[in-house]
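What would the 3D arrangement of this be:
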Amino acid sequence: AGEVAVVPGFQGLGHRGRLTTLGRGGSDASAVALASALGADICNIYTDVDGVYTSDPRIVTKARKLDKITYEEMLEMASLGAKVLQSRAAELAMRHQVVVQVLSSFDNSPGTLLVDEDAIVEQRVVSGVAYSRDEAKITLTGIPDRPGIAASIFGPLSDASVNVDMIVQNASDDGASADLTFTVGKADLDRAIEVIGGVRDLLQYQELLSDPNVVKVSVIGVGMRTHAGVAKKMFETLAEKGINIQVISTSEIKVSVLISEEYTELALRSLHTAYDLDDE
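Take a look at the predicted model:
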């Protein structure tokens, strides 16, 4: 009691006992891990923002700060590009049930608490709208529509350490061929094209098309588990603004769409308003 532990973050020991760094946001992960190990009541993470917002306030001026957010929602937001908290820190907090508060280093205002879902009495259906510009789209046209073709595409990409995110396949009328579209990180686009080009004889696709000028926009909320119509509202809102959806992916608490990068701001603001997230 009465003792203060001062521990450097961003570093640790690997599985062979060698000193290693934890990568971007490693200090956040260090803080949560220490809070768990020490049995702390709360882990305060001071940063350059005063909490977690319903969307990026630099784009959505009506975004508001959340008092509380669930671990799952924060993990989804972090993985989708929200840079408030590092995704591994959110994952550690959820796994070990560490209450985390994200707050500003520059003022004394309360921040946002990361808590278990049961700790939030009135849970909104959608808690936030996030986006990621770190996406690039690849489309393979005229690939044979037969068992094993997907493994022949994504196996070499995995071997080359290229992570694939969203995937959609469209079969042709004759059932013999299909078009396959998927996304990779922008930094991996050239490597992915090179890998796919290397197995062209095996894949027998007609054409490889790539587009780095896309963005992934997502709506997130644990309330989706018990409420229908979230995806419908998203699609209708984007359609009303003339925004074409190129790829769709979903999870239990998230709906993501891939759109042209030029519509990023319009999509974020329109969806934020559609889900009643605007600050009055």
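
C-alpha only now, for contacts and for neighbours.
OK.

Tell me who's in contact with the residue nearest to residue 74 when sequence neighbours are not counted.
Residue nearest to residue 74 in three dimensions, not counting chain neighbours: residue 90, with 6.5 Å by CA to CA, 6 or more residues apart in numbering. Residues near residue 90 by CA atoms under 8 Å, 6 or more residues apart in numbering: 29, 71, 74, 75, 78.

From residue 10, how far off is the last one?
Relative to residue 10, residue 78 is positioned 18 Å away (CA to CA, to the nearest Å).

about what we covered before: right, and out of the contacts of residue 90, which lies closest to residue 114?
residue 71 (5.7 Å; CA to CA).

Another for comparison:
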Amino acid sequence: MALYVMKFGGSSVGDTERMQRVARRVVEKQQEGHRVMVVVSAMGDTTDELIDQAKLLNPNPPLREMDMLMTTGEQISIALLAMAIDALGAKAVSYTGWQAGFRTEAEHGRARITDIKPDRVLKALEEGNIVIVAGFQGMTEDGEITTFGRGGSDTTAVALAAATGADYCEIYTDVDGIYSTDPRIVKNARKLSEISYDEMLELANLGAAVLHPRAVEYAKHNKVRLVVRSSFNYHEGTVVKEEVKMEQGVVVSGIAYDKNVARISLLGVSHVPGVLAKVFGSLAEAKIDVDIIVQSGVTDGKADFSFTVALSDCDKAVKVLEGIRGELPYENVTSKEGLVKVSIVGAGMVSHPGVAAQMFEVISKQGVNIEMVSTSEIKVSCVIDGSKLNEVVTALHTAYGLDAESTAFVGGPKDRR
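The predicted structure follows:
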């Protein structure tokens, strides 16, 4: 008898019919002789609707109150799912994140888990219950409700699996597993039977939305057996694990993209020690994450450099730079939107020269300029104009031999958490 965590995202429980389908699937798992814990997100677009309502009342709502509001979506889901399971004749009990023992740091909207005390969950399991836990939420030691940010329900599921010693953590979504790229863009994307934690972490960080990066980090650190599969069928999913067998001739495992990109350029900055520390230290204090950084050559003692931030942080980052102009004189600051970051990822890249050159050539043949480049041992990222994203991704997918013969399965709208 194995212990399972089964996580279902917003589209999987988007309406009453889908909720009933999830209930049947969960009960089937228990009837197979397994103990089952379930993590669910808010139904469908509930979270977006709550955000819209909040901003109609207050364009800048307090983060604490937003957490109070946002956690209600998951509480609706867990109660309804428990009712649906009960209607099938099985025992179920639902818990909020804090009832399930999730303790977090005091950072509203983006809290990290500090501890999990799943005693109540384990006791309920021993009593024969299917235990349902609200995703994406916890509580500080001082009793403040917090949320983990978008993708946080994945993290809840993996962390719960680690804390309870679960044998499997299954992430159910609207596709059959992890694909070589977004099957909504490339219809014959290849489903991967397995992928390493490191490759999955790169893909998740680079824009692949199937798994949240923090969840992958947690799984890697705690060696959680992670499986991504569809809630719409019973096909085999993708196993995320420590090491995978290298497929013959496959150098690149996947292609990811991120539309949430803006470039900021700081022009005419004095080339003296401490400049970069001041710029990026100020951005860090404002909690703005910086990705790719490129510095040009030095002319007459001055340099230009550019970096990328999330599109949502662009205006805020510009204001930060304008605020330090008195301490750090520069000639101008500019920003550019309408960009995307396209990335190739693969453990096989380490031992195969020329992979980046091939990527640059493929992009150039689409008539697209490369504006910025970033590399690591297992990935190459290029920032390009977003107008030809689909063409670039499709061309790269073909160039690296990732096309499958069959059409990828996409079951419904993308899960949001």
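
rewinding a little: how would you label the aligned partner of the residue nearest to residue 74 of structure 1 in structure 2: helix, strand or coil?
For residue 90 of structure 1, the aligned position in structure 2 is residue 216, judged by TM-score structural alignment. What DSSP: H, G, I helix; E, B strand; the rest coil gives for residue 216 of structure 2 is helix.

What of residue 325 of structure 2?
Per three-state DSSP, residue 325 of structure 2 ends up coil.

counterpart of residue 370 of structure 2 in structure 1?
Checking TM-score structural alignment: residue 370 of structure 2 goes with residue 245.

my guess is that match contacts residue 261, does it?
No. Using CA atoms under 8 Å, residue 245 of structure 1 makes no contact with residue 261, being 11.4 Å away.

Settle it for me: which of residue 78 and residue 10 of structure 1 has more neighbours?
residue 78 (20 against 16; other CA atoms under 10 Å).

and the residue positioned nearest the centre of structure 1, what does it touch?
The residue lying closest to the centre of structure 1 (CA atoms, centre = their mean) is residue 80, at 1.8 Å. Listed by CA under 8 Å, 6+ apart, the contact partners of residue 80 of structure 1 are 130, 131, 132, 218.

what two of those residues are the furthest from one another?
132 and 218 (8.6 Å).

quick one: which of those two has more around it?
residue 218 (25 against 19).

Not counting residues beside it along the chain, what's closest to the equivalent of the more buried one over in structure 2?
Alignment note (TM-score structural alignment): residue 218 of structure 1 maps to residue 343 of structure 2. Using CA to CA, 6+ apart and skipping the chain neighbours, the partner closest in space to residue 343 of structure 2 is residue 381 (4.1 Å).

and if you look at residue 258 of structure 2?
residue 207 (4.6 Å).

if I look at that neighbour, how far off is residue 182 of structure 2?
10 Å.

what do you get for residue 358 of structure 2?
21 Å.

With residue 211 of structure 2 instead?
In terms of CA to CA, residue 211 of structure 2 sits 13 Å off from residue 182 of structure 2.

in stretch 254-274 of structure 2, what's buried?
Buried residues in stretch 254-274 of structure 2, counted by 16 or more other CA atoms under 10 Å: 254-271.

Can you list which of those are found in strands?
254-270 (DSSP state E).

Give me the aligned partner of residue 22 of structure 2 over in structure 1.
Using TM-score structural alignment, residue 22 of structure 2 lines up with nothing in structure 1.

Tell me how many other residues surround residue 22 of structure 2.
23.

Residue 180 of structure 2 and residue 380 of structure 2, how far apart?
15 Å.

quick one: which of the two has more around it?
Between residue 180 of structure 2 and residue 380, counting by other CA under 10 Å, residue 180 is the more crowded of the two (25 against 20).

How about the contacts made by that one?
With CA under 8 Å, 6+ apart, residue 180 of structure 2 has these contacts: 189, 190, 191, 192, 253, 254, 255, 397, 402.

what do we get in structure 1 for it?
Checking TM-score structural alignment: residue 180 of structure 2 goes with residue 54.

For its match, which non-adjacent residue is spatially closest?
residue 128 (4.2 Å).

Report the separation between the match of residue 370 of structure 2 and residue 179 of structure 1.
For residue 245 of structure 1, the distance to residue 179 of structure 1 - CA to CA - is 16 Å.

more crowded one of these two?
Using other CA under 10 Å, the more surrounded residue of residue 245 of structure 1 and residue 179 is residue 179, with 20 against 15.

got CSV for the contacts of residue 90 of structure 1, with distance to residue 166 of structure 1 too?
Formatted as CSV, the contacts of residue 90 of structure 1 follow (distance: CA to CA, whole Å):
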residue, distance to residue 166 of structure 1
29, 27
71, 23
74, 20
75, 18
78, 17
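
With secondary structure and distance to residue 94 of structure 1 as new columns, can those be given to me in CSV?
Formatted as CSV, the contacts of residue 90 of structure 1 follow (DSSP: H, G, I helix; E, B strand; the rest coil; distance: CA to CA, whole Å):
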residue, secondary structure, distance to residue 94 of structure 1
29, helix, 12
71, helix, 5
74, helix, 10
75, helix, 9
78, helix, 13
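
Identify, from these, the entry nearest to residue 23 of structure 1.
residue 29 (9.8 Å).

List the contacts of the alignment partner in structure 2 of the closest one.
Matched by TM-score structural alignment, residue 29 of structure 1 corresponds to residue 155 in structure 2. Taking CA under 8 Å, 6+ apart, we find residue 155 of structure 2 in contact with 136, 212, 214, 215, 216, 218.
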